[in-house]
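K.L.:
okay, sequence plus prediction incoming.
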Amino acid sequence: MFEENQNQTSCTNNGTVLDTDNPGHVSILACLVMLLVLTIVCNLCVIVKLYKNEYHKKTRTRFLLSSLACVDICIGIIIMPVQITILFHDAASNIGLKFCDVINNLDVTLTSMSVFHLTMLTWERRVAICNPFGYAIVCSKKRLAIVYTAGWVTVAACSFGIIMPGYQTFEAEAWKLECQVVQPKCQFIVGIYFVVGASLITIVFPIALVLYFNINVICYVKKTRANNNNLGGSCESLTKNRRIRVTVTIAVLTGAFLFCWLPFTVVNVLDTIDGRMVPTTLTIFTLWLGYANSAANPLLYLLMQCNKCIGRG
């Protein structure tokens, strides 16, 4: 009897619906809408800046940065409005659980592609700085197109191939699955295997590669400066400085990604292990902190460009 009452309480708390009649909740709604608008507007500004910037014209970096901005715009246009709706309304009864699954698929795909773009950008900058003479071959348009397309296809296939059939709920807590039957919510219920696998593939491995590439660049730059102290005013040195500034910007974007998404990753793992020990408000906060990364990316880019950290000699 006690276990039954506990499960009923858990189901009652399964998903949070905020009330528009509550002034505090209305303030939260206003902040989330501002974040949504900021995400779309700032990323559009980045795309315009990239195509006006002489240094980035006809470069792979411009394409990848523009693509990252487009991914963030999609998060602002598609994911954020639906997540706001879920917070304030019973979205499952209004839009249906199948549509919720589609949104969850897009959510996983787009956020995974953010870190994929950062990994590609860091690799491309490493080649440009550490192997400039081999850049045209290693980072040829054909190779980048193959890697870029393969990334999208792989992430989308894994996301839709796992989530739509419901395989992500394998080894999920039984009471969560029961609650979805008794009181359906537009929630993304996952098992421990999916969470650990997704965290390794979309966070741990890519960030490890990014750190490895950045360390390589730092070591190469230090070695080059030690051997070429007399090239400070040369054209070659100026070109290399520009490339280093781009690399610094990408490193900052990577740091911002970690700051925004690492808390949600940790909370999500804990929630999968025992959903009752993680407050719903904490899960929602860390999720929106992750979404805030889509606004942080363009803001950091524009700020660093204004401070002559990228694209200027």
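P.N.:
Great, that's in hand.
K.L.:
from here on, just use CA atoms for contacts and neighbour counts.
P.N.:
Will do.
K.L.:
now residue 166: how far from residue 66?
P.N.:
The gap separating residue 166 from residue 66 is 33 Å, by C-alpha to C-alpha, to the nearest Å.
K.L.:
neighbour count: these two, which is higher?
P.N.:
residue 66 (20 against 13; other C-alpha atoms under 10 Å).
K.L.:
can you point out the buried residues in the strand or helix carrying residue 211?
P.N.:
Residue 211 belongs to helix 205-227 when assigned by DSSP states H and E. Within helix 205-227, the residues scored as buried using 16 or more other C-alpha atoms under 10 Å are 206, 207, 210, 213, 214, 217, 218, 221.
K.L.:
give me the packing partners of it, helices and strands only.
P.N.:
Using 3 or more C-alpha pairs under 8 Å, 6 or more residues apart in numbering; DSSP states H and E as the contact criterion, the secondary-structure elements in contact with helix 205-227 are helix 97-130, helix 235-273.
K.L.:
which of those is buried the deepest?
P.N.:
With neighbours taken as mean count of other C-alpha atoms under 10 Å, the helices and strands packed on helix 205-227 reach their highest mean count in helix 97-130, at a mean of 20.
K.L.:
that older thread, got the angle between the helix holding residue 211 and helix 97-130?
P.N.:
Here helix 205-227 points in a direction 20 degrees away from that of helix 97-130 (axes from the mean of the first three to the mean of the last three C-alpha atoms, to 10 degrees).
K.L.:
any idea how far helix 205-227 is from the middle of the chain?
P.N.:
Its chain's C-alpha centre lies 23 Å from the corresponding centre of helix 205-227 when counted by C-alpha atoms, centre = their mean, to the nearest Å.
K.L.:
identify the residues contacting that helix?
P.N.:
Outside helix 205-227, the residues within contact range by C-alpha atoms under 8 Å, 6 or more residues apart in numbering are 115, 116, 118, 119, 122, 123, 126, 129, 130, 247, 251, 254.
K.L.:
cutoff 7 Å now
P.N.:
115, 119, 122, 123, 126, 130 (C-alpha atoms under 7 Å, 6 or more residues apart in numbering).
K.L.:
what's the closest non-adjacent residue to the second one?
P.N.:
Nearest non-adjacent residue to residue 119, counting by C-alpha to C-alpha, 6 or more residues apart in numbering: residue 210, 5.6 Å away.
K.L.:
how far away is the one you found from residue 303?
P.N.:
22 Å.
K.L.:
residue 102 too?
P.N.:
Distance of residue 102 to residue 303, given as C-alpha to C-alpha: 35 Å.
K.L.:
how long is stretch 224-243 end to end?
P.N.:
For stretch 224-243, the separation between the terminal residues is 14 Å (C-alpha to C-alpha).
K.L.:
circling back to that earlier point, could I get the buried residues of helix 205-227 as JSON lines with distance to residue 235?
P.N.:
Converted to JSON lines, the buried residues of helix 205-227 look like this (distance: C-alpha to C-alpha, whole Å):
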{"residue": "206", "distance to residue 235": "34"}
{"residue": "207", "distance to residue 235": "33"}
{"residue": "210", "distance to residue 235": "28"}
{"residue": "213", "distance to residue 235": "25"}
{"residue": "214", "distance to residue 235": "24"}
{"residue": "217", "distance to residue 235": "20"}
{"residue": "218", "distance to residue 235": "21"}
{"residue": "221", "distance to residue 235": "16"}
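K.L.:
okay, now the one to match up with it:
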Amino acid sequence: MNHQVNLYSRLVCKALCCQLTLEKCFKLPLKFNRIFLYSFFTIGIVSTVVGNFLVVLSIAYFKQLQSPTNCFVMSLAVADCFVGLVVMPYSMIRTVEGCWYFGSLFCKLHSSLDVMLCTASIFHLSCIAFDRFYAVCNPLIYSLKMSQSRVALLITICWAVPMLISFGPIMLDLHIAGVDIRIPEDLCVFLVSRIYAVMASLVAFYLPMAIMLVAYWKIFKAAKRQALQISAMESQMAAGVGKDSSKKRRHRITMRRERKAAKTLGIIMGVFLIFWMPFFTLNIVDPFIGYTTEVVVWDIFLWLGYINSSLNPFLYGFFNRSFRRAFLMFIGCRVCLPGSSPGMELSQTRKEKHIIL
């Protein structure tokens, strides 16, 4: 009870400060610090929107990128793009100014969008892990398991479930059931009850994380097995053994692509977990320690998660040749030049093209 009284007193004091000095309502007294933070956050917002929009454009335009895996990647990019468009700008103002100027109703809407888009992102990564598991470990049944209808169903689930666990409880105040703390309208503090904190974090983060780790561990073991097979094929070709070396080379190239795709998506998943783990851990711990976590700690962990939404396109461009070439073609407006078409080859080198032809 004392913790609640202290927290309430702290919130009331902040609210009164905001009301008495509305024109100077900000945490940092130095104007330079505010300008620096606004510039830093704005760069992050622009890179998040532009980078993920490039992913959506690339997959929508180039036929080579239109695979079941990239359907999930495209939907993930849409979620991350919305983070940059509708969540990060208001969070930036709240973080820098220290007060909430948009009313309690929009605070609930903002929190709902925040939770929904974050959860949608990790659900998509779970689907990507599931997709890569079948592509690498069970390639013979991959096309059966990842049909267009099943991909559409999984993407629908990736959006529907996060919407249910965010908008429903938050807009109806079910997420603060049993929490006897009144938050002033001048603040937008996302407090949750112990039950909601544990259940939402398990559904949105920890259970999908466990699924992804198991899937990628099996993919890693399968990739090691395939690496030995590739080495054996190369030894046979070097010794002149095998009647159809062209077929073996094609198989080797395909296996390498699958392994590289799994590695790229594994790195993307790992970065996501590293950036979001602190926030979800604190989200569970804070209700059990009387909501005593400092606001600055929440802001740091929250923005670490937001920054992750801007990193995925750069990871695609760095680790995946096809995405890298697609990005460069859009940035340089080369898609408008003669000879450019949606069906053009993005990943193969001239040597590989000659082998397949």
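P.N.:
On my side now, so go ahead. For clarity, every value in this text was computed on a predicted model and none was experimentally measured.
K.L.:
superposed, what's their TM-score?
P.N.:
Remark: TM-score between the superposed chains equals 0.87 [TM-score structural alignment, normalised by the length of the first structure]; 305 aligned residues with a C-alpha RMSD of 2.8 Å.
K.L.:
do you know how far the equivalent of residue 144 of the first structure over in the second structure is from residue 78 of the second structure?
P.N.:
Using TM-score structural alignment as the criterion, the counterpart of residue 144 of the first structure in the second structure is residue 151. In this structure, residue 151 of the second structure and residue 78 of the second structure are 16 Å apart, going by C-alpha to C-alpha.
K.L.:
how big's the offset between stretch 107-122 of the first structure and the second structure?
P.N.:
After superposition onto the second structure, the mean distance of stretch 107-122 of the first structure to its aligned counterpart is 0.6 Å, using mean C-alpha distance after the TM-score superposition for the first structure.
K.L.:
next one: stretch 237-249 of the first structure
P.N.:
The superposed stretch 237-249 of the first structure is, by mean C-alpha distance after the TM-score superposition for the first structure, a mean 1.1 Å from where its aligned residues fall in the second structure.
K.L.:
please, which helix or strand holds residue 32 of the first structure?
P.N.:
Assigned by DSSP H and E, residue 32 of the first structure falls within helix 23-52.
K.L.:
please state the offset of that helix from the chain centre?
P.N.:
Its chain's C-alpha centre lies 16 Å from the corresponding centre of helix 23-52 of the first structure when counted by C-alpha atoms, centre = their mean.
K.L.:
immediately after that helix, which helix or strand?
P.N.:
Sequence-wise, the next helix or strand downstream of helix 23-52 of the first structure (DSSP H and E) is helix 60-74.
K.L.:
equivalent range in the second structure for that next one?
P.N.:
Residues 68-82 of the second structure are the counterpart of helix 60-74 of the first structure, counting by TM-score structural alignment.
K.L.:
which residues touch that stretch?
P.N.:
Stretch 68-82 of the second structure is contacted from outside by 48-49, 52-53, 55-56, 59, 117, 120-121, 124, 128, 131, 146, 151, 155, 309, using C-alpha under 7 Å, 6+ apart.
K.L.:
same check, this time on stretch 16-29 of the first structure
P.N.:
When contacts are taken as C-alpha under 7 Å, 6+ apart, the neighbours of stretch 16-29 of the first structure outside the stretch itself are 87, 88, 89.
K.L.:
then stretch 234-251 of the first structure?
P.N.:
Residues outside stretch 234-251 of the first structure that contact it (C-alpha under 7 Å, 6+ apart) are 122, 125, 129, 231, 301, 309, 310, 311, 312, 313.
K.L.:
what separation is there between the nearest residue to residue 10 of the first structure once chain neighbours are set aside and residue 11 of the first structure?
P.N.:
Spatially, and ignoring its direct neighbours in sequence, residue 10 of the first structure is nearest to residue 276 (7.5 Å; C-alpha to C-alpha, 6+ apart). With the distance defined as C-alpha to C-alpha, residue 276 of the first structure ends up 11 Å from residue 11 of the first structure.
K.L.:
any chance of the helices and strands packed on helix 205-227 of the first structure in a markdown table, plus distance to residue 76 of the first structure?
P.N.:
A markdown table is the format used below for those (distance: least, C-alpha to C-alpha, whole Å):
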| stretch | distance to residue 76 of the first structure |
| --- | --- |
| helix 97-130 | 11 |
| helix 235-273 | 16 |
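K.L.:
and of these, who's closest to residue 194 of the first structure?
P.N.:
Comparison of those against residue 194 of the first structure by C-alpha to C-alpha identifies helix 235-273 as nearest, at 9.6 Å.
K.L.:
whichever helix or strand comes after the closest one corresponds to what range in the second structure?
P.N.:
Helices and strands here follow DSSP H and E; after helix 235-273 of the first structure, the next one along the chain is helix 280-291. Residues 295-306 of the second structure are where helix 280-291 of the first structure lands when matched by TM-score structural alignment.
K.L.:
same check on stretch 247-256 of the first structure?
P.N.:
Aligning stretch 247-256 of the first structure against the second structure (TM-score structural alignment) gives residues 262-271.
K.L.:
circling back: quick one: contacts for the match of residue 144 of the first structure?
P.N.:
When the contact criterion is C-alpha under 7 Å, 6+ apart, the partners of residue 151 of the second structure are residue 68.
K.L.:
could you list the buried residues of the helix or strand harbouring it?
P.N.:
Counting by DSSP H and E, the secondary-structure element that holds residue 151 of the second structure is helix 148-171. Residues of helix 148-171 of the second structure classed as buried under the neighbour-count rule (16+ other C-alpha under 10 Å) are 151, 154-155, 157-159, 161-163, 165-167, 169-171.
K.L.:
grab the two from those residues that are most spread out in space.
P.N.:
Every pair in the buried residues of helix 148-171 of the second structure was compared (C-alpha to C-alpha); the two farthest apart turn out to be 151 and 171, at 30.0 Å.
K.L.:
what about residue 180 of the second structure, which SS state?
P.N.:
Each residue gets one of three states, and residue 180 of the second structure gets coil by DSSP: H, G, I helix; E, B strand; the rest coil.
K.L.:
could you find the closest non-adjacent residue to it?
P.N.:
On the basis of C-alpha to C-alpha, 6+ apart, the spatially nearest residue to residue 180 of the second structure that is not a chain neighbour turns out to be residue 4, at 7.5 Å.
K.L.:
which secondary structure state does that neighbour sit in?
P.N.:
In terms of secondary structure, residue 4 of the second structure is helix; the call rests on three-state DSSP.
K.L.:
who's in contact with whatever residue of the second structure lines up with residue 96 of the first structure?
P.N.:
Residue mapping for residue 96 of the first structure onto the second structure gives residue 103, with TM-score structural alignment as the criterion. Neighbour list for residue 103 of the second structure: residue 185 [criterion: C-alpha under 7 Å, 6+ apart].
K.L.:
roughly how far does residue 103 of the second structure sit from residue 49 of the second structure?
P.N.:
The span separating residue 103 of the second structure from residue 49 of the second structure equals 26 Å under the rule C-alpha to C-alpha.
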